[in-house]
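# model the structure of this input:
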Amino acid sequence: MMYSLRVTRLLAGNKRPRWFSSEPQVTSTLTSSQIGLITLNHPPANAMGRVFLQQLKHEMKSMEDARCIILHSALAPKVFSAGADLKERATMTMEEAEAFVVQLRTTMQELSNLPVPVIAAIDGVAVGGGLELALAADLRVVSARSKVGLPETSLAIVPGAGGTQRLPRLIGEGRAKELIWTGRRLSGVEAAEYGLATRLVDNEESSLDTAMQLAEEIAKKGPVAIRASKWAIQEGMKKVSMENALEVERQAYARVLPTNDRLEGLAAFREGRTPNYRGE
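Sure, this is the predicted structure:
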């Protein structure tokens, strides 16, 4: 399925920050339905170095007008991301390596904190930091042929960009320990069985196309309500008691009550038509 894209922010000419390489490793576009596409394109494996992370953060900040964001790889179906750039890491001092891991972890958290839904479209290998990047997204659409895992203990290190925390919250403590301690890679089918994949896509299909269909469905809903519900879910999950969690929900509902979109939704329901939400 082909989608017509309207480019709203490209890396071109003298407007690039100094730290951009001659060949952009991460770019972004926005569709006419306000779906943001962040494309990873750093052959051969979308290895994450310092420049890659700086560009990723730059493109994330360009998505202010998006109603939903899709993170995908231009190198599909071979690879989503093979994780940190180990060749670059080998040249770092211990202090530089520590600073890089902080940068990696901070970038993942900033992705997780984006106010709109983020979908990772995985088609190919997503290991190490590549899987941690996908774990920082809200939803993961995974092709059956994909391979995902956290192999860091094989290198005598631990996942350092959220893997030890996000994976057990997603699939349970026991299964997360097994995957991290063995470094085993899951197929896309196994990832779905474990609860790591939100949607499983056959090999004949494109994870990006399926992610686009899902994003289109989300983008049609009230954008203020989508943002408020994401905030409510993420903040509520941090609370120990249900009483405190329900207070978060109350605050989220208070955000949507005074909006024009809420009135538009009621009017559209009454008149039997499709609502036209403007995020107001």
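# when you work out contacts or count neighbours from here on, use the C-alpha atoms and nothing else.
Noted.
# tell me where the stretch 101-250 of the chain has strands.
Using DSSP state E, counting those that start in this stretch, the strands of the stretch 101-250 of the chain run over residues 118-122, 125-127, 139-143, 147-149, 186-187, 199-201.
# identify the residues contacting the residue nearest to His42 when sequence neighbours are not counted.
The spatial neighbour of His42 that comes closest, neighbours along the chain excluded (Cα to Cα, 6 or more residues apart in numbering), is Gln25 at 4.8 Å. Residues near Gln25 by Cα atoms under 8 Å, 6 or more residues apart in numbering: 40-42, 46, 52, 55.
# 6 Å - rerun?
41-42, 52 (Cα atoms under 6 Å, 6 or more residues apart in numbering).
# check Gly149 too.
The neighbours of Gly149, taking Cα under 6 Å, 6+ apart as the test, are 127, 185.
# swap in the one 10 residues further on?
Under the criterion of Cα under 6 Å, 6+ apart, the neighbours of Pro159 are Glu152.
# now with 7 Å, please.
Applying Cα atoms under 7 Å, 6 or more residues apart in numbering, we find Pro159 in contact with 128, 150, 152.
# where do the helices sit along the stretch 101-250 of the chain?
According to DSSP state H, counting those that start in this stretch, the stretch 101-250 of the chain carries its helices in the segments 129-135, 163-171, 173-182, 188-194, 207-219, 223-236, 242-256.
# could I get the strands of the stretch 101-250 of the chain as CSV with distance to Arg255?
What follows is these, written out as CSV (distance: least, Cα to Cα, whole Å):
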stretch, distance to Arg255
strand 118-122, 21
strand 125-127, 37
strand 139-143, 24
strand 147-149, 38
strand 186-187, 40
strand 199-201, 30
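# could you also give me the structure for this next sequence, so I can compare it with the first?
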Amino acid sequence: MTSTTVHVARSGPVATLTLASKRGAFGPAFWRDLPAALADLGDARALIIRGQAGTFSVGLDLHQTAPIIAAALPQDGEFLRLVDEMQQALNALAALPIPVIAAVDGWCIGAGLELISACDVRLATTSARFSLPEVTLGIVADLGGLSRLPPLIGLGRTQHLALTGDPIDAPTALNWGLVTELHDTEDALLTRAETLAARLAALPPRAAEGTKRTLNAHLPHADSLRHAAQWNADHLDLNALGAHLQKLSRSNG
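Here you go, the predicted structure:
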């Protein structure tokens, strides 16, 4: 799928979604284009999300969006409808049954940070920068970051990001656990993302999905144990397990 806001390309089982707007800004069309692109992934087994031209995303396109918000606020329920459309777009990303890798180079701001919090793995370049500045604009971040970030980086660090609006650099993001790897260049970042995506795409799909579902449910310990066991009871891939056991037998033989 190609639109003015997202481009999707395929390489075997791996799909790559590029944020195509200038500086990766999210205008009104993005919130319709993203769910459509995700629904059109077909049999892709892993997804990479990237920006372009040295910027991942500057977040919400305020020039396009602010007039729409201003017009919606006086209308009963219209503002909530607009926000719900945006929230559902990122919910659709989080709900994908396949692994999603965010490859972040340059700035990742506001809604861009909320987007990567809905991904499964976050990689970055050493020049990446992250911020959640909504509070400084008189806005509460309302696209999922305030609920998705605490399990990733802790409540205190989320509070620091969300209440100060201050940016953090890539080493800090790595230290906090917001990203799990840093790479020196965008080329190195994308090469690593593609290699990792190919590896994740080769996983037994039901096992990958069940792992995602269990992690993202954020259940209490006992409920999480039950959820994982029930998933295996319903979906255990005996062929994959048998192939792995045969491989182990040959290597030990």
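# any idea what the TM-score is?
Overlay of the two chains. TM-score (TM-score structural alignment, normalised by the length of structure 2): 0.89; 245 aligned residues with a Cα RMSD of 1.8 Å.
# quick revisit: which of the contacts of Pro159 of structure 1 are conserved in structure 2?
Compared against structure 2 with both residues aligned by TM-score structural alignment, their matches' Cα atoms under 7 Å, these retain Glu152.
# who wins on neighbours among the contacts of Pro159 of structure 1?
Counting neighbours by other Cα atoms under 10 Å, Leu150 leads the contacts of Pro159 of structure 1 with 28 neighbours.
# tell me the counterpart of it in structure 2.
Applying TM-score structural alignment, one finds that Leu150 of structure 1 aligns to Leu132 in structure 2.
# excluding chain neighbours, what is closest to its match?
That would be Gly110: by Cα to Cα, 6+ apart, it lies 4.5 Å from Leu132 of structure 2.
# one more: Ala136 of structure 1?
Ser112 (4.9 Å).
# let me know how buried Glu243 of structure 1 is, in neighbour terms.
As a measure of burial, Glu243 of structure 1 has 10 neighbours, counting by other Cα under 10 Å.
# kindly report the same for Gly145 of structure 2.
Neighbour tally, Gly145 of structure 2, other Cα under 10 Å: 21.
# so what's the residue count around the equivalent of Ala233 of structure 2 over in structure 1?
Under the alignment (TM-score structural alignment), Ala233 of structure 2 maps onto Ala254 of structure 1. Neighbours of Ala254 of structure 1 under the rule other Cα under 10 Å: 12.
# could you do the one 3 residues further on as well?
Taking other Cα under 10 Å as the criterion, the count of residues near Leu257 of structure 1 is 12.
# how about Asp223 of structure 2?
When neighbours are defined as other Cα under 10 Å, Asp223 of structure 2 has 13 of them.
# how close does the most centrally placed residue in structure 1 sit to Gly162 of structure 1?
Note on structure 1: the residue nearest the mean C-alpha position is Ala137, at 3.0 Å, using Cα atoms, centre = their mean. Spatial separation of Ala137 of structure 1 from Gly162 of structure 1 under the definition Cα to Cα, to the nearest Å is 12 Å.
# again with Ser206 of structure 1
27 Å.
# check Glu178 of structure 1 too.
Taking Cα to Cα, one finds Glu178 of structure 1 at 16 Å from Gly162 of structure 1.
# more neighbours, those two?
Gly162 (19 against 11).
# list the residues that contact the aligned partner of that one in structure 2.
Counting by TM-score structural alignment, Gly162 of structure 1 lines up with Gly144 in structure 2. For Gly144 of structure 2, the contact set (Cα under 7 Å, 6+ apart) comprises Glu114.
# I'd say the residue nearest to the centre of structure 1 and Val118 touch.
Yes: using Cα atoms under 7 Å, Ala137 of structure 1 is in contact with Val118, at 5.1 Å.
# buried stuff in stretch 173-186 of structure 2?
173-174, 176, 178-179, 181-183, 186 (16 or more other Cα atoms under 10 Å).
# nope, stretch 160-172 of structure 1 is what I was after
For stretch 160-172 of structure 1, a neighbour-count test (16+ other Cα under 10 Å) marks 160-164, 167, 171 as buried.
# aligned partner of Gly130 of structure 1 in structure 2?
Counting by TM-score structural alignment, Gly130 of structure 1 corresponds to Gly112 in structure 2.
# what distance do you get for the nearest residue to that match once chain neighbours are set aside to Glu114 of structure 2?
Spatial nearest neighbour of Gly112 of structure 2, chain neighbours left out: Gly59 (4.7 Å); criterion: Cα to Cα, 6+ apart. Distance of Gly59 of structure 2 to Glu114 of structure 2, given as Cα to Cα: 9 Å.
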